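# Requesting a structural model of the entry that follows:
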Amino acid sequence: MKHKEYRRVVTGHNAEGTAIIESDQMASQMLERPNRPGVRLTNFWLTDQTPAEYDGPTETCTGDFILHPPQHGSVFRCVEFMPEDPEVMARLSSEDGANAFAEMGAGANIVQGGRHPWMHRTDSVDYGIVMNGEIWMLMDNEEDDVLLKAGDVVVQRGTNHAWANRGTEPCTIMFVLIDGVTQAGGGKGIPPR
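Below is the predicted model of the structure:
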């Protein structure tokens, strides 16, 4: 099974203020790691402030590939999950997950001793749309796990979770991650780190 390449079109304005296409090319900021087999992340756009600047640079996906969105910003990305190999998964631990996530600046985001080696959380609100295939979203307790299929959407609000493709086909999810906070002391979430 092969990962997809994505065409990314970016609009803008010329010097006279006319709407134009500033960039039309294949998305190039991707991350695949041997210690997270079968998963590819592709970034399409990053913002580093709210409100977002829409007449700024034509390219925002430069530098290191980081899991979480920039402070006060957002990231628009695609994650492709190939079916998991149960034998490989049985050999992995949350330490393996921490090593893999450290490559994205997020080693501390792994839930040590979690139900799945990639159980993690981010301080963000994430909008996800399952484009194809199906995938399990694992939560802290098995009774809260949910099978998501093509066309389903999820709003992930800073909770511990992992993605497990236990099917036979690839699953693609489009995500927008928005930097977030919890109401320290009064919210339901874990206080900020």
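# C-alpha from now on. contacts and neighbour counts both.
Will do.
# where along this structure do the strands fall?
Shown for the chain, the strands assigned by DSSP state E span residues 7-13, 19-26, 29-32, 39-47, 74-81, 124-132, 134-138, 146-149, 153-157, 162-164, 171-179.
# could you say what helices and strands the first one packs with?
Pointing back at strand 7-13 there. Strand 7-13 sits against strand 19-26, with contacts defined as 3 or more CA pairs under 8 Å, 6 or more residues apart in numbering; DSSP states H and E.
# Please generate a structure for the following sequence too, so the two can be compared:
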Amino acid sequence: MPTNLEQYPNLRRVVTGHDESGKSIVMIDAPCTYHGADGDSWRVQDIWRSAVVPAPIDGIEPDPVAGPVDFEIPTTGVSVRITDIPPTPAGSEPFMHRTNSIDYLHVLEGEITMLIDDLETKIILRKGDTMVQRATDHAWVNHTDRHCRLFICMVAGRITPELEKAIGKMPEWDPNHRRNG
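Presented below is the predicted three-dimensional model:
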């Protein structure tokens, strides 16, 4: 199957700041860097990341997403990115996972299906749909023949002791798609 990523170009990212005198300036005006393999694979364009909230705002600061892609879930901060998800190969086992975060997802292009807990509950999101995902056990699958482009904002969260009694301890996050715990 030919790739359809050419319809999803790198996004322009404009980040403002302040010079030494406090004047407002444009700190970054450039395409985002794609992270991911060539061809039809998951790809990520990180927009911004902060280790804590409220986020400290300095005049000019290093680009927090300039390095290699970081799939760690924020533990006290926020991470904003665009993710392109290719069609899920037939017979693939969904990657079920739970994160201690509140994730705001908006479908920019395409369609994506979220499976929860029992894999029987399916929520189909299409272009223009938004979801607030709150530490639920879930997997993403793309049952179409086109990539799906998502805007994702992940905000650090903490399940309450009451919820922990019902669902158990949060598993340790492993960005290599394995559960620990």
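# ok so, going back, the strands of the first structure: which one's closest to Y54 of the first structure?
Nearest to Y54 of the first structure, of all the strands of the first structure, is strand 7-13, at 7.9 Å by CA to CA.
# Report the contact partners of the closest residue in space to H147 of the second structure that isn't next to it in sequence.
In this structure, H147 of the second structure finds its nearest non-sequential neighbour in P86, 4.3 Å apart by CA to CA, 6 or more residues apart in numbering. Contact analysis of P86 of the second structure by CA atoms under 8 Å, 6 or more residues apart in numbering lists D40, S41, W42, N142, D145, R146, H147, C148.
# What is the aligned counterpart of the third one in the first structure?
Under the alignment defined by TM-score structural alignment, W42 of the second structure corresponds to V39 in the first structure.
# Kindly report the same for the fifth one.
Applying TM-score structural alignment, one finds that D145 of the second structure aligns to T168 in the first structure.
# Look up how far M89 of the first structure lies from the residue nearest to its match when sequence neighbours are not counted.
Leaving aside its chain neighbours, T168 of the first structure sits nearest to P83 (5.7 Å; criterion: CA to CA, 6+ apart). Distance, P83 of the first structure to M89 of the first structure, by CA to CA, to the nearest Å: 11 Å.
# who's more crowded, these two?
P83 (21 against 14; other CA atoms under 10 Å).
# who's in contact with the counterpart of that one in the second structure?
Structural alignment (TM-score structural alignment) places P83 of the first structure against P87 in the second structure. Going by CA under 8 Å, 6+ apart, P87 of the second structure touches V141, N142, H143, T144, D145, R146, H147.
# again, only using 10 Å
Contacts for P87 of the second structure were tallied using CA atoms under 10 Å, 6 or more residues apart in numbering; they are 40-42, 111-112, 141-148.
# Alright, calling it a day.
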